[in-house]
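Engineer: with the input below, show me the fold.
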Amino acid sequence: MTPSPGTEARPQMAIDDFEELARKAPESVTLQFIDGKLVVKPLPDQLHGAIVMWLLERCLQQRPDLRLYPEQGLKVESYRTGRARADGALAPLDHFVRQEGEWADPDGVLMTVEVTSHDYDTGLRDHIHKRDGYAGAEIPVYLLIDRNAEKVVVYTDPRDGEYQTRTSFPYGATVKVPDPVAITLETEKLKDYTR
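Structural biologist: So this is what the prediction gives:
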């Protein structure tokens, strides 16, 4: 992942300062620290939650050995200098039990999921910054459910901070998420969750 100019050498704050700030943030927002920048995200709407629940059920049905952990805080980017709260992190059952603190190491996470919001910076945050952070952390699959474009995008094969493969599907398509996730999503239901 190529850092934005000036962010790797001079992030907006130290990671410890960010973690302290995130602990004290009001419940109406979620704070993240991506690419050296503080990101403030409002709480998601009801349709966002419905999509996450839909995906959680699909994962559990097809991969009962795994769990999709909603709103999981992860240490991301190449040197674990970022902090992202994934809409979902797919990992083995009880994977995060032995990790302490709010921000878990991403090792062992098979897939991260983001569902776009309708706020002003969702394009940058979900399509670029978080994608690159997850690739930098070498998470094998990044699944993006883009509500604005009504598409499901699957990113795979992270190398050198970038996903090498990107496959996009319109709502209604059959999406085969490859190994190590190995699930199939019939996405017709996502049409019910559009505005």
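
Engineer: hey, let's count contacts and neighbours off CA atoms from now on
Structural biologist: Noted.

Engineer: what's the following helix or strand after the helix or strand Glu19 falls within?
Structural biologist: Element membership for Glu19, per DSSP states H and E: helix 15-24. The first helix or strand that comes after helix 15-24 along the chain, using DSSP H and E, is strand 29-34.

Engineer: which strands or helices does the following helix or strand past that next one pack on?
Structural biologist: With elements assigned by DSSP H and E, the helix or strand that comes after strand 29-34 is strand 37-42. On a contact count with 3 or more CA pairs under 8 Å, 6 or more residues apart in numbering; DSSP states H and E, strand 37-42 meets strand 29-34.

Engineer: need the longest helix for the chain.
Structural biologist: Looking across the chain with DSSP state H, the single longest helix is helix 46-62.

Engineer: strands of the protein, residue ranges please.
Structural biologist: 29-34, 37-42, 66-76, 82-92, 111-115, 141-146, 151-159, 162-170, 174-177, 183-186 (DSSP state E).

Engineer: who wins for proximity to Gln99 among the ones you listed?
Structural biologist: For the strands of the chain, the distance to Gln99 is smallest for strand 66-76, at 10.9 Å, taking CA to CA.

Engineer: tell me the buried residues in the longest helix of the chain?
Structural biologist: Judged by neighbour count using 16 or more other CA atoms under 10 Å, the buried positions of helix 46-62 are 47-48, 51-52, 55-56, 58-59.

Engineer: spatially central residue for the protein, please.
Structural biologist: Most central in the chain under CA atoms, centre = their mean is Ala86, positioned 3.6 Å from the mean C-alpha point.

Engineer: who are the packing partners of the helix holding Glu19?
Structural biologist: strand 29-34.

Engineer: for the strand it packs on, name the packing helices and strands.
Structural biologist: Going by 3+ CA pairs under 8 Å, 6+ apart, strand 29-34 lies up against helix 15-24, strand 37-42, strand 82-92.

Engineer: let's see this one next to it:
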Amino acid sequence: MDAEEFEGIERVADGEFVRLELVRGEMRTTARADGDRSEAVAWLIRTFVRLRPEYSLYSGYGLKAEVDHRGRLRPDAVLAPAGSFAGHGEWADPAAVLMVVEVTSCEQARDRRTREEKPLVYAETAIPLCLVIDRDGRETVVHGRPENGVYTTVVRHPFGTRVRLPAPVDLTFDSDRLLSLGR
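Structural biologist: Below you'll find the predicted structure:
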């Protein structure tokens, strides 16, 4: 399926019940946010506003993905300089994106995509950082330095420890709040 076909289908899909993504020409459903996922993203938004007010953490915004931008992904959150998406449509060019955030769901098949497949697509798209909040693993995973379609660094931080996000984000936060997330 090409991106234009996908966008036509996605426009008429009822986003209240299903969210769609396009990965490597295949349309997929994504999990809707549950309470813990929403709380994790809301907490990150508050954290980033406090620590880096020049950035905005956009929740649920669509990105063009893959090397040729044929893919369409909806990360749980997208970090970019404030105002980066003004004038853009529903699917933004990822050039301004500094980091994407993914929070694992309660479904194993989707969790595998969140932990393994989506970071590969984000690396291929040349997004500098991918932060995965792994609820089952009880850890944050920082993927960085994309080269040749893969992140060359992967650093794991157990919930409750300090998490360092390297350049271009350059900040450190305490992940104690994540300890209250359910699995």
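
Engineer: now the TM-score, please.
Structural biologist: For this chain pair, the superposition-based TM-score is 0.96 by TM-score structural alignment, normalised by the length of structure 2; 182 aligned residues with a CA RMSD of 1.0 Å.

Engineer: hang on, the earlier thing: what does the residue nearest to the centre of structure 1 align to in structure 2?
Structural biologist: Mapped onto structure 2 by TM-score structural alignment, Ala86 of structure 1 lines up with Pro75.

Engineer: how about its match, what does it touch?
Structural biologist: By CA atoms under 8 Å, 6 or more residues apart in numbering, the contact list for Pro75 of structure 2 reads 59-63, 100-102.

Engineer: would you quantify the distance from it to Thr104 of structure 2?
Structural biologist: Remark: distance between Pro75 of structure 2 and Thr104 of structure 2 (CA to CA, to the nearest Å) = 11 Å.

Engineer: who touches His139 of structure 1 in this structure?
Structural biologist: I think there's a mix-up here, since residue 139 of structure 1 is Ile and not His. With the criterion set at CA under 8 Å, 6+ apart, Ile139 of structure 1 makes contact with 106-107, 109-112, 158.

Engineer: who wins on neighbours among these?
Structural biologist: Among the contacts of Ile139 of structure 1, the one with the most neighbours (other CA atoms under 10 Å) is Thr112, at 28 neighbours.

Engineer: quick one: map that residue onto structure 2.
Structural biologist: Using TM-score structural alignment as the criterion, Thr112 of structure 1 maps onto Val100 of structure 2.

Engineer: shouldn't that match be in contact with Cys130?
Structural biologist: Yes: counting by CA atoms under 8 Å, Cys130 is a contact partner of Val100 of structure 2 at 4.9 Å.

Engineer: got any residues that touch both of those two?
Structural biologist: Tyr122.

Engineer: which residues do Pro75 and Thr104 of structure 2 both contact?
Structural biologist: With the criterion set as CA under 8 Å, 6+ apart, the contacts of Pro75 of structure 2 and Thr104 do not overlap.

Engineer: returning to what we had before: among the contacts of Pro75 of structure 2, which one lies nearest to Glu16 of structure 2?
Structural biologist: Closest to Glu16 of structure 2, out of all of those and judged by CA to CA, is Gly60, at 12.6 Å.

Engineer: how about that closest one, nearest residue that isn't a chain neighbour?
Structural biologist: Asp76 (5.1 Å; CA to CA, 6 or more residues apart in numbering).

Engineer: quick one: that neighbour and Glu102 touch, right?
Structural biologist: Yes: shown here, Asp76 of structure 2 and Glu102 form a contact pair, counting by CA under 8 Å, at 5.1 Å.

Engineer: tell me how far the ends of stretch 49-66 of structure 2 are from each other?
Structural biologist: End-to-end distance for stretch 49-66 of structure 2, by CA to CA: 29 Å.

Engineer: what stretch of structure 1 does that stretch fall on?
Structural biologist: So stretch 49-66 of structure 2 sits over residues 60-77 in structure 1, by TM-score structural alignment.

Engineer: in the matching stretch, which residues are buried?
Structural biologist: In stretch 60-77 of structure 1, counting by 16+ other CA under 10 Å, buried: 63, 66-77.

Engineer: would you list those in CSV and tack on distance to Val154 of structure 1?
Structural biologist: As requested, the buried residues of stretch 60-77 of structure 1 are exported to CSV (distance: CA to CA, whole Å):
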residue, distance to Val154 of structure 1
Arg63, 18
Leu66, 19
Arg67, 19
Leu68, 16
Tyr69, 18
Pro70, 18
Glu71, 19
Gln72, 19
Gly73, 21
Leu74, 19
Lys75, 21
Val76, 18
Glu77, 19
